[in-house]
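*Asks:* Test case, fold it:
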Amino acid sequence: MSRGRLAAPAWRPGLLMLAAGALQVASFAPLGWWWLQPLCLALLAGTVQRATPRRAAWAGWCYGLGWLVAGLWWLYISMHDFGGMPMPLAALAVLLLAGLLSLYLALAMAAAAWLGRGHSPLLRGLVFAACWLMAELARAQLLTGFPWIASGYAHSEGLLAPLAPWVGVYGMGAVAALLAAALAGLVMAPRRAPALLVAALLLPVFGWLAPKDFTQPAGELTVSLLQPNVPQDIKFDPERFGENMASLQAQLLSATGQLVVTPESVLPVPRADLDPAYWASLVQPFSQGERAALIGTFLGDAQQGYVNSMAGVSARQLASGSFYGYGKRHLLPFGEFIPPGFGWFVELMQIPLGDQAHGTNEAVFEVGGQRVRPLICYEDLFGEDFAGSAVGPQSATMFVNASNLAWFGKHMMQEQHLQFSQLRAMEFQRPLVRATNTGMTAAIDHHGVVTQALPGWTTGVLDVTVQGRQGDTPYARWLSRCGLWPLWALVALVLLAARVMPRREGTSPTRASAADT
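*Replies:* Just a heads-up that it's a prediction; the model follows:
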């Protein structure tokens, strides 16, 4: 009886946090209710600031679980519908992934409760935001990183959007957490919260008042973006290979842009295994003049490993018997490389070419006076990996993303990835165009605005005129030089300040930990 009475209060906030985390997903695309995120986070902030470290960890884990299950449920489709994994195992895999990733938030919220106890609302709010940032950075970088649906993406429009070229996606997420802590403070201690509210509003006000344009026009390029709309269940079917390749050939012949871009792996077999006559027919439209193409294929061989790549062809390269090759550098765990000890899991999913090699080339592809930086699917979540391509006089003037999202069904995932691309364009103030197999094929300007797009799950070619940009945003400069370390340093500074600053008597971390046992 006594144990039940003690356990019940912990379960009730856990269920509330589970619901709040799931509701937060509505702040991302496709709904895009960005204002909802600080409200959901305020529930977590208020719970953590009143909780012991152990219960704060439970609240953080439940919040993360609701958030990530609601935001990543479409992984079930890739594992069950296309990977052939039994339904219970596929559902369990999504749940386990979300649960494991939520451990970062659990540990961070425990630290927030431990270090924030006994301090002023202002310092407690800063500690909550720093711990939130710490959890997001850890999820983005540890064990190769999986930063999908990081909180800052919800703010590709709205109050915090002007901060993108200054602090990037993780900085925006930290500011959102600080706003949430301020909202919680207004409810919990309204007389002591104004200082925290002022601090939370300083950065958004700065974003709206500070300079917003850091890049300049660098000419225009016409681009044709191909959307073949090949269903995933027949993409690697050898009996449908000829039909699919004939359709691709027709699309390449009909495209008129100076640059033609296909989705990733539009050629679902290694380039070396293609019939030379067929490859010659694909690149023939680009053998004369100034036009070029980026074609999704696999480069490499069985000995060195196959690399998910974009092969760039132009008249100059074809005349010399060569082509540009960009290989995917940041691979997707389980889908493109096998983590140690998980070979059995990947075999269950039956993914073709499921263990790939990393690409190494970072050079831009030059066409029509523009310097194009390719990105393949999941890579554009890791701005720190290619920030160096967006600074300096010879930096890329535009980004191109090639994706195949047919693995994940028709709902939510495509819109999420488009939103992530929008924020990359905003951070570096570079246009970004996307060629996808089934959607969302689109053109995004340097302010993150989708200017043109094809409807999803249709076959078509999107012809766009893209204005290249040159110049460096503040975010691109510090990210290219230091990576994400300045944000880690900010976390350390806030947490150290909380550790050493005096507290109200009787509320030290040591005593709080003892009370929690």
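
*Asks:* Please make it C-alpha for all contacts and neighbour counts, starting now.
*Replies:* Noted.

*Asks:* Any idea how far apart the tips of stretch 432-444 sit?
*Replies:* 5 Å (C-alpha to C-alpha, to the nearest Å).

*Asks:* So what's the gap between stretch 380-394 and the chain middle?
*Replies:* Taking the mean of its C-alpha atoms, stretch 380-394 sits 15 Å from the chain's own mean (C-alpha atoms, centre = their mean, to the nearest Å).

*Asks:* For the comparison step, fold the sequence that follows:
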Amino acid sequence: MEVSTPIEQFESFAVKKRAIPVFLRFFFFGLMLPLSFAPFHLPALAILSLALFYHQLNGTPKSAFLHGLFYGFGFFGLGVSWIFVSIHEYGHLNELLSAFITFLFIIYLSLFPALTAFLFSRLRIQPFTLLSALAFSALWILGEYLRATFLTGFPWLLLGFGQFDAPIKFLLPVIGVYGIGFLTCFAATLLSLGFKAQSVARLRHVVLFLLIVLTPFVFKHRQWSESHAAPVSVGVIQANLSMRDKWDEALFWQLLQGYQEETEKLLGTELILMPESAIPLPPSYVSDFLYQMQQRAKRAGSAILLGIPQPVSPGDERYFNSLMTLGKAKGSYQKQHLVPFGEYMPRFFIALSDWLGIPDANLQAGKSDQTLIRVQKHAIASLICYELAYGDLLRRQLPAAEWIVSISDDGWFGHSLAMYQQQQMAQVRSLQVARYQVVANNDGLSSVINHQGDIVASLPAFTSGLLRASLYPMTGSTPWTYWGDTPVLLFCALIYLFCLVQKQLKNKDSAEAIAGEVKRRYPYQPV
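*Replies:* The predicted model follows:
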């Protein structure tokens, strides 16, 4: 008597018994995927989720599209649920309208796994083969890349980010987030193939699966960068100010006094860092305060970096979201990748935003060729909030930058998953480029992360406090720093192209076979 596999048993329960409607099954599969990311840290669930998704993509292209859509509903419905908090609490829209906008955004994001499933189904590859597994994995990554770049892009919750707690993370400096995502997806499909295949093929799939899981350990102790400089002392101010208090005119001078008092405690530290928009008004409104801070920092030998809006030009009402320097630091950084709707309004939504009464956003994007900030004569890479998700923004500042400074204000997201997801992305980026990183976040998880992605010091979420630690300036480059994501994306594109060519050849062979059969049955007889 043949023993059924666990996945086959699930199919029997869900399909034959009709216990779970098809769309709910795929929604449930998608719901598992965000659990691989912070704060849940269950990377194995990504493999299980994708294995179940791939295992049951065996219908028509139309049904595959719908299955992918509901998979996306589960994935993004939980994974980016914090969007509702941002719109409702701080966009000042009512609950119904906030829920509606969030739902539209989730539908949009769900189109990408739906498109992946649709294109995979259209290839008509023999199911449960290695080529099928490679094709699905390649299409998943190409779908992620499209999601990360189309229109303004949304590279949040890329599959590779969620594998930071798995051994496969040691390959991040080599193949980057997309490469890790491809191997994770391929491992998931191999797991599915292992349940379906016969004994010999099953052994092959198991061996490949183990290679993906175990090979990264070879790179565990590989050092991609080194330090020839003395450690730099760091102090981070985490104010934990609510968004309402931060923009309350009556409390503004208390805010400045608070930052001044906390800075006094850290003077003498080589780098003092404040979060994004620590001072919410332009420099012209607080010129005396900034002058005093500049003089004190110079006397103490400290460099101060703080978030502040800076006008595009004198008298201009448009502003940059900036990182400003005082004391023993030179330069400034203007945020390049702005958050749509929060920091600027896309042109095609301006009329709708006016009708809905959404507050106007007038921030401008900084240039892509900015000079690196120098702190105590060290060049640094700068990132502001959302930019952590965009690897190329960081890569453009390397290998010249000796460490990373990342500032944020996650108060926009309230008590949600976003802050933890962002900290995980910071860890991924540090490991990916082999650089220390200082993270200053207004409302929690301010931290110092080493060049291997480990958190060496951190403050709890939703508390105020001072973080004191040290970091090491690093030099050198990882393979990913040299070649970026191009090799992985090109590899995925070639797999898809190969499958398309093979499909065309099969169609041609089928057409010729049909034509031959017609000629055989109905031979031409001249009159």
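
*Asks:* Now do the helices in the stretch 351-500 of the first structure.
*Replies:* For the stretch 351-500 of the first structure, the helices defined by DSSP state H, counting those that start in this stretch cover 383-386, 413-428, 474-482, 485-500.

*Asks:* quick check: the second one aligns to which part of the second structure?
*Replies:* Helix 413-428 of the first structure corresponds to residues 418-433 of the second structure when matched by TM-score structural alignment.

*Asks:* cool, and the first one?
*Replies:* Residues 391-394 of the second structure are where helix 383-386 of the first structure aligns, taking TM-score structural alignment as the criterion.

*Asks:* mean distance, that stretch to its aligned residues in the first structure?
*Replies:* Compared with the first structure after the fit, stretch 391-394 of the second structure shows a mean deviation of 1.6 Å (mean C-alpha distance after the TM-score superposition for the first structure).

*Asks:* Return the set of buried residues in that stretch.
*Replies:* Gly391, Leu393, Leu394 (16 or more other C-alpha atoms under 10 Å).

*Asks:* Which member of those residues is positioned nearest Ser322 of the second structure?
*Replies:* Leu393 (15.2 Å; C-alpha to C-alpha).

*Asks:* Report the contact partners of the closest one.
*Replies:* Leu393 of the second structure makes contact with Glu387, according to C-alpha atoms under 8 Å, 6 or more residues apart in numbering.

*Asks:* Tyr259 of the second structure versus that one, what's the distance?
*Replies:* 29 Å.

*Asks:* count of neighbours near the aligned residue in the second structure for Ala91 of the first structure?
*Replies:* Using TM-score structural alignment, the equivalent of Ala91 of the first structure in the second structure is Ala99. A count of nearby residues for Ala99 of the second structure, using other C-alpha atoms under 10 Å, gives 18.

*Asks:* pretty sure Ala99 of the second structure is touching Val85, no?
*Replies:* No. Counting by C-alpha atoms under 8 Å, Ala99 of the second structure stays clear of Val85, with 9.4 Å between them.

*Asks:* what's the most buried one of the helices of the stretch 351-500 of the first structure?
*Replies:* Ranked by mean neighbour count under mean count of other C-alpha atoms under 10 Å, the helices of the stretch 351-500 of the first structure are led by helix 413-428, which reaches a mean of 26.

*Asks:* and the angle from it to helix 474-482?
*Replies:* Orientation check (axes from the mean of the first three to the mean of the last three C-alpha atoms, to 10 degrees): helix 413-428 of the first structure against helix 474-482 gives 90 degrees.

*Asks:* how big's the offset between helix 413-428 of the first structure and the second structure?
*Replies:* Helix 413-428 of the first structure, aligned to the second structure and superposed, deviates on average by 0.6 Å (mean C-alpha distance after the TM-score superposition for the first structure).

*Asks:* For stretch 22-36 of the first structure, buried residues please.
*Replies:* In stretch 22-36 of the first structure, counting by 16+ other C-alpha under 10 Å, buried: 22-30, 32-36.

*Asks:* do stretch 61-79 of the first structure as well
*Replies:* 61-79.

*Asks:* Give me the range in the second structure that it lines up against.
*Replies:* By TM-score structural alignment, stretch 61-79 of the first structure lines up with residues 69-87 in the second structure.

*Asks:* From the opening residue of that stretch to its closing one, how far?
*Replies:* Termini of stretch 69-87 of the second structure sit 23 Å apart (C-alpha to C-alpha).

*Asks:* same check, this time on stretch 65-81 of the first structure
*Replies:* 23 Å.

*Asks:* again, but for stretch 390-407 of the second structure
*Replies:* The first-to-last residue distance of stretch 390-407 of the second structure comes to 15 Å (C-alpha to C-alpha).

*Asks:* I'd like the distance between the residue nearest the centre of the first structure and Ser265 of the first structure.
*Replies:* Nearest to the mean C-alpha position of the first structure, by C-alpha atoms, centre = their mean, lies Leu381 at 3.3 Å. Leu381 of the first structure sits 19 Å away from Ser265 of the first structure, taking C-alpha to C-alpha as the criterion.

*Asks:* repeat for Tyr378 of the first structure
*Replies:* Applying C-alpha to C-alpha to Tyr378 of the first structure and Ser265 of the first structure gives a distance of 13 Å.

*Asks:* ok, now Leu123 of the first structure?
*Replies:* For Leu123 of the first structure, the distance to Ser265 of the first structure - C-alpha to C-alpha - is 50 Å.

*Asks:* With Thr465 of the first structure instead?
*Replies:* Distance from Thr465 of the first structure to Ser265 of the first structure, by C-alpha to C-alpha: 25 Å.

*Asks:* Thank you, goodbye.
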